[in-house]
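[1] what follows is a predicted structure for the sequence shown.
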Amino acid sequence: MTVPGAGLPARVRIHEVGARDGLQNEKGAVPTEVKAEFVRRLAAAGLGTVEATSFVHPKWVPQLADAEDLFPLVRDLPVRLPVLVPNERGLDRALALGAREIAVFASATESFAKANLNRTVDESLALFAPTVVRAIEAGLKVRGYLSMCFGDPWEGPVPVEQVVRVARALADMGCDELSLGDTIGVATPGHVEALLTALNEAGVPTSRIAVHFHDTYGQALSNTLAALRHGVSTVDASAGGLGGCPYAKSATGNLATEDLVWMLDGLGIETGVDLAALTATSVWMAEQLGRPSPSRTVRALSHKE
C-alpha cells in the first residue's frame, strides 16, 4: 500500500554500492565474471548508478584486484558506473579504461585516516586534491566519500564541526557530491538532522549531499528517512545488504537496497527500480556467495509462496 509522506522528495536516486563496497568485504575473491553479471543484473533491475569497482592497489583490497579485467566487461552498460580511486595512479588506471565518474574517500577522524590511508586527515586531503583536479579537467564527475561522520570505533562520537570541516574541504576541492558515511552504524535521526543542518549553514547545499548508512543498530532506514525529510535525494545502498568495512571491524552491512526500495515504494517515492528483479538478483548473488542475504525484504519476498 502506498501512503505518501509529507515533505519528502518525489524521486530518490539510489547509488548502488554492492558490487564495490559489498564485495570488497568478502573473505575470498569473487570471480570476475560473477561480478560482471552482478553489475549487469543490477542495471537491468533499474538501478541507474552502480558503483563498479575500485582502482586501489591490490595489496590493500585484494578482493577488487581484477578491476582492469572487470570494468571493460560492464563499461558499455547504459547506466552510471563510478569507480573508486585512492590517488593519481588509481585515476590513471581508471582513465585508461574509459571511466567517466570517480570517487575519492576521506575520513572525518584521525584514527580512521591512519588505519585506512596511513595518513592524517589533512595529509589525505592533500593527496586527493591533484586527483580531483585532474579528474575534473578530464571531464569526469567526482564524488567524495566521507567516513566516520557520526562515530569512530577508536574515538567515539564525532563532533559535528569536525565533520563539517572535512566536508567543506572536499566541496571546495571540487567534488560534485559528498557521501556522508555512518561507517559503524551508530547514527540516530537527531544526529543526522544536526549534521545536515550544520553543513547547510557552512555553505554545503543539500543538493550536493548523499547519505550512506550501515545497519549495525537497525537505524539505517530511520536515519535515511530523517535525511529525506531534510531534502536529501541521493541514498547509497547495497543489494542484499552486502558489505561492511575492512578497516573498521565493528562495521556491519550496508543498508540493503531492497529494504530501502520497499520503504520508498510505500512512500510513493520514485526510484525506477523493479523490486522483484532486484530481489531475484540478490538471491542469485547470495547463492554465489554461499550464504543467505541479510536483507529482511529479500528474505520476506523470496519466501513468499
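    Alright, I've got the coordinates. Residues are numbered from 1 along each chain as shown.
[2] okay, CA-based contacts and neighbour counts for the rest of this
    Fine.
[3] and stretch 253-267, how far from the chain's centre?
    Distance of stretch 253-267 from the chain centroid (CA atoms, centre = their mean, to the nearest Å) equals 14 Å.
[4] same question for stretch 146-159.
    On CA atoms, centre = their mean, the centre of stretch 146-159 falls 17 Å from the chain's centre.
[5] buried set for that stretch?
    By 16 or more other CA atoms under 10 Å, the buried positions in stretch 146-159 come out as 146-153.
[6] hang on, residue 104 in a helix?
    No. Counting by DSSP: H, G, I helix; E, B strand; the rest coil, residue 104 is located in no helix; its state is strand.
[7] second structure follows, compare the two:
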Amino acid sequence: MTNNNNDSERLSRREDHSKIGVSFEFFPPKTAEAEVSLWASIGKLLPLAPRFVSVTYGAGGSTRERTHQTVTRLVRETETPPAAHLTCVAATREEIDDVARAYWEAGVRHIVALRGDPPAGIGAHYEPHPGGYAYSNDLVAGLKDIAGFEVSVAAYPEKHPESPSIDADIDALKAKVDAGADRAITQFFFDNDTYERYVERVRKAGIEIPIVPGIVPVHSFKAVSNFASRAGASVPAWLAQRFDGLEDDPATRQLVASAVAAEQVLDLVDRGITDFHFYTMNRADLVYAICHLLGLRPKVEEAA
C-alpha cells in the first residue's frame, strides 16, 4: 500500500470506481420513532449496493430480539445480504446455537462473531458464561459447525483495550482465522498510518483474510471521543482541533465532519484500499456523502 501524492496517479481521482466495495453497520431501534429513522437511513443507503449491512447486538445480548427482527426484515424486504452480530455473553452454547440456527432458517448467511461486552458494558470485567462459548474464536468454530455461514470478526489496529499487547491481540485474531473467520472488520481509527502498520504486522503473522477498515463519521465529536476512550481508539489532537468551538454550530460541524471523513477515506483509497465498513450510527447523511465521493451512485432500475 503506497501513498502517492502525484494527483495524476491518485487512485481516488480515477474515473473507474468499480472496485470500491462498502458495507454499513446499523443498530436495532429501541423506539417506534427510532425504527422509522433507521429504515429511512437504510432506504437511503441500500441503493448504493453495499456488499452487506450488519446489525449490532447489545451488551449482554440485550437487543437479541430487536436484532433478529431487523435482520429478518432485511431478508424479507431487501435484496442486500444482512449480517447479524452474535456474541458469546450471557448465554449457553445451546442458546447461541439456537439463535444461529434461527438466523440460518430465516435466510441469514452472514454472522459477525464477537466476544461481546459484559452486561455492564464496555470496561466491565468479562467472564465467560458457564457452558457458553468462552471467546470469539470458539464462537467462530461453533458457527462453522452449524452451517456454512460467512463469518466476520473484529480487529483492533490499536489493540483491544483488554489485550496486554498488540502481539497478543494479533495472536487472538489468528485464532479466529484458524477457527474459520472469513473477514476482519476493524475498530474505527483516525490515523491511517496506524491502520497500515497494523495490516503489515497482521500479514507478517501469516493472516491473509481481508482486514476491512471500519470508518465512523463524526456526527458528534464528544460522543465519538467518549466511545473511543472506552474502546481503546485514540483521538488525535488535530482531530479535536478541527471540531474545537463547534459545539453550538451544527451546520459547520456537519461540514467539518464531512471533510474529515472524506479526507480519511480518500487517503485510504490512494493507499490501495478498496473495501470500507461504515459505522453509520443509524444516520445516512454523512455516509451517503462519503460514498458519493468514492464514486458510488444509486443503481437505476432499467425499464422493462
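    Ah, there it is. Please read these numbers as outputs of a predicted model, since none were measured by experiment.
[8] what are the ranges of the strands in the stretch 201-304 of structure 2?
    With strands called from DSSP state E, counting those that start in this stretch, the stretch 201-304 of structure 2 shows them at 211-212, 214-215, 275-279.
[9] wait, residue 277 of structure 2 sits on residue 24?
    Yes. Counting by CA atoms under 8 Å, residue 277 of structure 2 does reach residue 24; the two are 5.7 Å apart.
[10] looking at the strands of the stretch 201-304 of structure 2, spot the one closest to residue 19 of structure 2.
    strand 275-279 (8.3 Å; CA to CA).
[11] that closest one vs structure 1 - mean distance after superposition?
    Superposing on structure 1 and averaging over aligned pairs (mean CA distance after the TM-score superposition for structure 1), strand 275-279 of structure 2 comes out at 1.5 Å.
[12] what's stretch 181-194 of structure 2 in contact with?
    Taking contacts as CA atoms under 8 Å, 6 or more residues apart in numbering, the residues outside stretch 181-194 of structure 2 that touch it are 140, 150-158, 195, 209-216, 233-236, 264, 267-268, 277.
[13] so for the longest helix along structure 1, what gets flagged as buried?
    Among the segments of structure 1 that qualify as a helix by DSSP state H, the longest is helix 121-137. Neighbour-count burial for helix 121-137 of structure 1 flags 121-122, 124-125, 128-129, 131-132, 135-136 (criterion: 16+ other CA under 10 Å).
[14] distance from the chain centre to stretch 202-222 of structure 1, please.
    Here the centre of stretch 202-222 of structure 1 is set off from its chain's centre by 10 Å, with CA atoms, centre = their mean.
[15] any idea how far apart the tips of that stretch sit?
    25 Å (CA to CA, to the nearest Å).
[16] mind putting the buried residues of helix 121-137 of structure 1 in TSV, distance to residue 276 of structure 1 included?
    Below are these laid out as TSV (distance: CA to CA, whole Å):
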residue	distance to residue 276 of structure 1
121	42
122	44
124	41
125	41
128	39
129	41
131	39
132	38
135	37
136	37
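[17] for residue 83 of structure 1, state which of those is nearest.
    Nearest to residue 83 of structure 1 among these, counting by CA to CA, is residue 135 at 12.1 Å.
[18] now that closest one: how far from residue 197 of structure 1?
    Distance of residue 135 of structure 1 to residue 197 of structure 1, given as CA to CA: 29 Å.
[19] now residue 281 of structure 1
    Distance of residue 281 of structure 1 to residue 197 of structure 1, given as CA to CA: 37 Å.
[20] can you put the buried residues of stretch 146-159 of structure 1 in a markdown table and add secondary structure and distance to residue 6 of structure 1?
    Formatted as a markdown table, the buried residues of stretch 146-159 of structure 1 follow (DSSP: H, G, I helix; E, B strand; the rest coil; distance: CA to CA, whole Å):
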| residue | secondary structure | distance to residue 6 of structure 1 |
| --- | --- | --- |
| 146 | strand | 29 |
| 147 | strand | 30 |
| 148 | coil | 30 |
| 149 | coil | 27 |
| 150 | coil | 26 |
| 151 | strand | 30 |
| 152 | strand | 33 |
| 153 | coil | 36 |
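[21] residue 285 of structure 1: which of those is nearest?
    The closest of the buried residues of stretch 146-159 of structure 1 to residue 285 of structure 1 turns out to be residue 147 (CA to CA; 26.4 Å).
[22] selection in ChimeraX covering whichever of the contacts of stretch 181-194 of structure 2 are buried, please.
    Typed into ChimeraX, the next command selects the buried ones out of the contacts of stretch 181-194 of structure 2 (criterion: 16+ other CA under 10 Å):
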select :140,150,151,152,153,154,155,156,157,158,195,211,212,213,214,215,216,233,235,264,267,268,277
